[in-house]
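Asks: this one's structure only:
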């Protein structure tokens, strides 16, 4: 999932840069929004990974 989030960040950066170059404030804002969404998804994925790790450390690791 992180690869998809990295693609979202890259897409957002490209949109933002294009918007800056062309003077299109809407595209620039969309780019910033895309980057923020990808960053939020990264944080959510990381929290899920930490929760899974905490659960695994409280059990014997096989989900029981």
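Replies: Perfect, I can see it now. Since the model is a prediction, treat every value here as computed from it, not as a measurement. Numbers count the residues shown, from 1 in each chain.
Asks: Only C-alpha atoms from now on, for both contacts and neighbour counts.
Replies: Noted.
Asks: which strands and helices sit next to whichever strand or helix holds residue 53?
Replies: Using DSSP states H and E, residue 53 sits within helix 25-58. Using 3 or more CA pairs under 8 Å, 6 or more residues apart in numbering; DSSP states H and E, the elements in contact with helix 25-58 are helix 2-22.
Asks: A further structure is provided below for comparison with the first:
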């Protein structure tokens, strides 16, 4: 495999992994929203707080992904 082909394969792997990470972060945020809503509905403050924490964690990960994307181009 030539150097150019190896480089193209490496970039393709980075792009695919980035998409998987973004999907995972979005799923984590959705789970956090569901936990927050369940906590509010049942009056379970710890569950509500845990849901908010998951959303914040997901937001930070998404910000990191955006920074990685910005530095790639």
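Replies: Yes, it's here. Only a predicted model underlies this, so the values are computations on that prediction, with no experimental measurement involved.
Asks: So after superposing, what's the score?
Replies: Once the chains are overlaid, their TM-score stands at 0.80 when taken by TM-score structural alignment, normalised by the length of the first structure; 53 aligned residues with a CA RMSD of 0.5 Å.
Asks: hang on, the earlier thing: return the set of buried residues in the helix holding residue 53 of the first structure.
Replies: For helix 25-58 of the first structure, the buried set under the neighbour-count rule, 16 or more other CA atoms under 10 Å, comprises 27-35, 37-39, 41-42.
Asks: between that helix and helix 2-22, how many degrees?
Replies: Interaxial angle, helix 25-58 of the first structure versus helix 2-22 (axes from the mean of the first three to the mean of the last three CA atoms, to 10 degrees): 160 degrees.
Asks: follow-up on the earlier one: what is the nearest of the buried residues of helix 25-58 of the first structure to residue 21 of the first structure?
Replies: Nearest to residue 21 of the first structure among the buried residues of helix 25-58 of the first structure: residue 28, at 9.2 Å, using CA to CA.
Asks: Which residue in the second structure aligns with the closest one?
Replies: The alignment partner of residue 28 of the first structure in the second structure, by TM-score structural alignment, is residue 48.
Asks: repeat for residue 44 of the first structure
Replies: Using TM-score structural alignment, residue 44 of the first structure sits opposite residue 64 in the second structure.
Asks: Tell me who's in contact with residue 48 of the first structure.
Replies: Residues in contact with residue 48 of the first structure (CA atoms under 8 Å, 6 or more residues apart in numbering): none are found.
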